[in-house]
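Engineer: Build me a structure from this.
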Amino acid sequence: MQHRPFPVRPAASQPTFPLAATALAVALLSISSGAQAFELDTGNPDLTLRWDNTLRYNYASRVEERDSKIGNSAVSDEGTYSFNKGQAVANRVDLLSEIDLTWKKRYGARVSGAGWYDDAYSSVSHTNPNPPLTNIPSYIGKRYSDYTQRYYHGPSGELLDAFVFGGVDLGEVPVNVKLGRHSLYWGESLFLAGNLNSVAYAQNPLDLQKGFATPGVEAKELFRPLNQLSFQSQVTDTLSIAGQYMLEWDSFRYPEGGTYLGPVDFAFNGPDRQFISQALGFARRGDPSEPKQRGEGGLSARWSPAWLDGTMGFYWRNFADKLPQTFLTQVGPGTSRYNLIYADNINLYGISLAKNIGGISFGSELSYRQNTPLNSTVLGISPGLPTPGDTKGPRGDTYHGLINAVGVINKTPLFDTATWAAELVWSQWAKVRSGGNLFFAEGFAPCVGKDKWDGCTTKNYLGAGLAFTPTWFQVFPGVDLSMPMTYAVGLSGNAATIFGGNQGNGNYSVGLGVDVQQKYRFDLKYIDYLGKYRSTNGTAVTSQNGFTTLLKDRGFVSLTFKTTF
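Structural biologist: The predicted model follows:
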């Protein structure tokens, strides 16, 4: 992948991830005993062993008043009532630990993991105190489920990277192979919105829980590794090929309902239920219908002929989606159930171009998804789940494109240097293959009497993301100051794919960053969300253009400290 000055494009060989509880305990003991980052002396110049740890503390406080119409909606009240203005929405410690073992710089292994604890959350969910909504919480007994407690409160952790790698020469062609839990990232997308419309879509499950809390975060920071076999080979000086075969499947990690950044109360894996109506009562969350664990795969080629002065990429992938459609099933009189359904057997074909022009690094992609899930209503189907990987919801074909640029501005009277990035994203639905009666789009039955501001899909979607960071060096001895700013918004239309983007829906952040001796990092940041909803009854949200619109009253200030040792 061609190097670009900012953001650093993700290298497939160097993902970073989190840690299991036992390893977390060992690492914390090491911290308390004064251990520091080091490269162990193995006594053999061909063998290197490195252990790095990153400790992060985050304190965040809500600074925006609650929107009463969001708070009066039965599907979104618990998220906005989870914390009041002025309360801490995060009081969290994270530890990332990484171990790399390398033999002759060609063979080795990598293990990484993370642990966390957040004192802002407890076992009790903070629900709407106002009747009648206080009597229909999405968590039974108004207590967070074990799933939500683990990922929000903790203490907990998880093993992520765990793979071995090695290289062989087939004649004069070098081939590098990895086996185990790791991530690959193909293509040229930079930001989260770009990734959701890129050739790398669903190549890795993403941590959207982190992405929602940190607008502008680079896609590479959100990767969750999967067990797989992958290879990369430099066939000629100008041509390389790569491939992967998945041995594991997992979904995106989402902001859970009833938490501060959970847009809707019933989603996704944490809440127990959702109140439907007096006649139907509660719909209980059922087990998700997941695709088979093995079988996803893909091939890519990167070609850099001298005449191009750049790099072209070609891609094919067959994969299972990692974002769900939702089914509502009536399983008996007054008894309903909803399930997350993940579709498989999606084909993606793509092409990319990366090129440096006038000191600015440009990237672009065009891709076509075949048989991909499309936006739908909450589906009503007969009792019983579809077979794993099958969905009776709308599926069809979509086009996706993006173009981005990254660069550096040299010293000016206003700052010593600045980095910037911009990305424009486009998508279009081309064909509905099945389930058209449930396609939530203009011109289809579910959107009769509605328009795009009710969330209806349009033929085309256009969105943009921006990042700008001026920097001042040595404002004090050993101290550098920066001001990172990000803005992302849907410019026109609503995408046909899940989380693909909605007009007027987005987020922004502005902050100050302080680097001390290039070892300690402090960030103070304000984060907020954008969107448009309708309230036909004047008291509660009755429709919205994208579920993340329901976060538009969650503005918060975040202070983060991070150090690597």
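Engineer: Only C-alpha atoms from now on, for both contacts and neighbour counts.
Structural biologist: Noted.
Engineer: Under a three-state scheme, what state does Arg150 occupy?
Structural biologist: The three-state label for Arg150, taken from DSSP: H, G, I helix; E, B strand; the rest coil, comes out as helix.
Engineer: Please tell me I have it right and it contacts Ser156.
Structural biologist: Yes - using CA atoms under 8 Å, Arg150 makes contact with Ser156 at a distance of 6.0 Å.
Engineer: Which positions in the longest helix along the chain come out as buried?
Structural biologist: Ranked by number of residues, the top helix in the chain under DSSP state H is helix 21-32. Of all the residues in helix 21-32, those buried under the rule 16 or more other CA atoms under 10 Å are Ala21, Ala23, Leu24, Ala27.
Engineer: here's the other one to compare against:
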Amino acid sequence: MTDTPRNKTSRMSRLSLLSIAVTALTASPAQAFTFSSGDLQGSLDTTISYGARWRVQDRDQSIIGKANGGTANSVNGDDGNLNYDKGLVANVLKITPELELRYKNYGAFFRGYYFYDFEVMGNDTARTPLSEAAKDQVGEKGELLDAYVWGSWDVNNKPLDVRLGNQVINWGESTFIQGGMSSINPVNVNSLRVPGAELREAIKPVPRIWASLGATDKVSVEGFYQTNWKKTIIDPVGSYFSTSDLAGDGAEKVVLGFGSYPD
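Structural biologist: Prediction:
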């Protein structure tokens, strides 16, 4: 069976309603650690959070393939549903450090991201084991996000700002209206699934050079050049929010037969 976008959205909504995400502890420093030496200034801000998620309802048989005990006409989208019984499904410690440096009219910014899910890494799933690629997305992940340098100058009494490195460029609000310039920024959907997630952890920086020149007191001209491309990352097969066994890390095969044959 071919899933339409509407069907996929409906299945995602129903699966999402089966869980309650509780952030047990979110610790954010009231004030960043700052330091200075002459013209050099810096700050280090680290956010540490702990969160958990529980599944509180039984599986919906209408989105489980017939051969797997349900009533759906496809077995190509139920691994995530079958893998988790009622109870704890996520138990996550997350750390997001940010370092900012300034020297006169120059500066640098770095943001890291790390999380560890004790439930995913310490216990087996109920049915289909998660692949190593899937665990890299939902079990334990550490990465350097933003990492860029910047400078500010006056050119003929006009402000010029330049950034170079891994960065996110926000041009317009396009959270609910697709197709805007912010679509150039790839997203890791799995980062949004982590209890206590923040948007800054999910939007992935890309190597770019960006510049802004003030044309008048009220008008500026901006532009960027991107040296690389990164894809948007979806839920891996078999993870709690996964609604497709055909796409995402861990995908292997398509099973035909209108749900009559197990995967």
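Engineer: helices or strands up against the longest helix of the first structure?
Structural biologist: Contacts of helix 21-32 of the first structure with other secondary structure elements, assessed using 3 or more CA pairs under 8 Å, 6 or more residues apart in numbering; DSSP states H and E, are made with strand 107-118, strand 156-170.
Engineer: between these, which gets nearest to Ser509 of the first structure?
Structural biologist: Of all those, the one in closest proximity to Ser509 of the first structure, counting by CA to CA, is strand 107-118 (22.3 Å).
Engineer: With the second structure overlaid, how far apart is the closest one on average?
Structural biologist: Between strand 107-118 of the first structure and its aligned stretch in the second structure, the superposed structures give an average distance of 0.9 Å (mean CA distance after the TM-score superposition for the first structure).
Engineer: related to what we said a few turns ago, which stretch among the helices and strands packed on helix 21-32 of the first structure is buried most, on average?
Structural biologist: The highest average neighbour count among these, using mean count of other CA atoms under 10 Å, belongs to strand 107-118 at a mean of 23.
Engineer: ok, residues contacting that strand?
Structural biologist: Strand 107-118 of the first structure is contacted by residues 16-21, 23-24, 90-102, 152-167 when judged by CA atoms under 8 Å, 6 or more residues apart in numbering.
Engineer: Trace Ala134 of the second structure over to the first structure, please.
Structural biologist: Using TM-score structural alignment, the equivalent of Ala134 of the second structure in the first structure is Thr148.
Engineer: ok, now Val221 of the second structure?
Structural biologist: When the first structure is aligned by TM-score structural alignment, the residue opposite Val221 of the second structure is Ile241.
Engineer: Give me the nearest residue to that match, chain neighbours excluded.
Structural biologist: Leaving aside its chain neighbours, Ile241 of the first structure sits nearest to Ala301 (4.3 Å; criterion: CA to CA, 6 or more residues apart in numbering).
Engineer: Pretty sure Ile403 is one of the things Gly363 of the first structure touches, is it not?
Structural biologist: Yes - in this structure, Gly363 of the first structure sits in contact with Ile403. The criterion is CA under 8 Å, and the distance is 5.7 Å.
Engineer: Glu119 of the second structure: neighbouring residues, count only.
Structural biologist: Using other CA atoms under 10 Å as the criterion, Glu119 of the second structure is surrounded by 17 other residues.
Engineer: swap in the one 5 residues further on?
Structural biologist: The tally of other residues near Asp124 of the second structure (other CA under 10 Å) stands at 13.
Engineer: Which parts of the second structure are strands?
Structural biologist: Read by DSSP state E, the second structure holds these strands, from start to end of the chain: 19-27, 33-37, 40-55, 87-103, 106-117, 140-155, 158-167, 206-214, 220-226.
Engineer: Save these as CSV, and put in distance to Gly80 of the second structure too.
Structural biologist: Putting those into CSV (distance: least, CA to CA, whole Å) gives the following:
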stretch, distance to Gly80 of the second structure
strand 19-27, 13
strand 33-37, 41
strand 40-55, 12
strand 87-103, 11
strand 106-117, 16
strand 140-155, 18
strand 158-167, 33
strand 206-214, 30
strand 220-226, 36
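Engineer: Tell me which of these lies nearest to Thr128 of the second structure.
Structural biologist: For the strands of the second structure, proximity to Thr128 of the second structure was assessed by CA to CA; strand 87-103 is nearest, at 14.6 Å.
Engineer: okay, the angle between the closest one and strand 106-117?
Structural biologist: Calculated by axes from the mean of the first three to the mean of the last three CA atoms, to 10 degrees, strand 87-103 of the second structure forms an angle of 170 degrees with strand 106-117.
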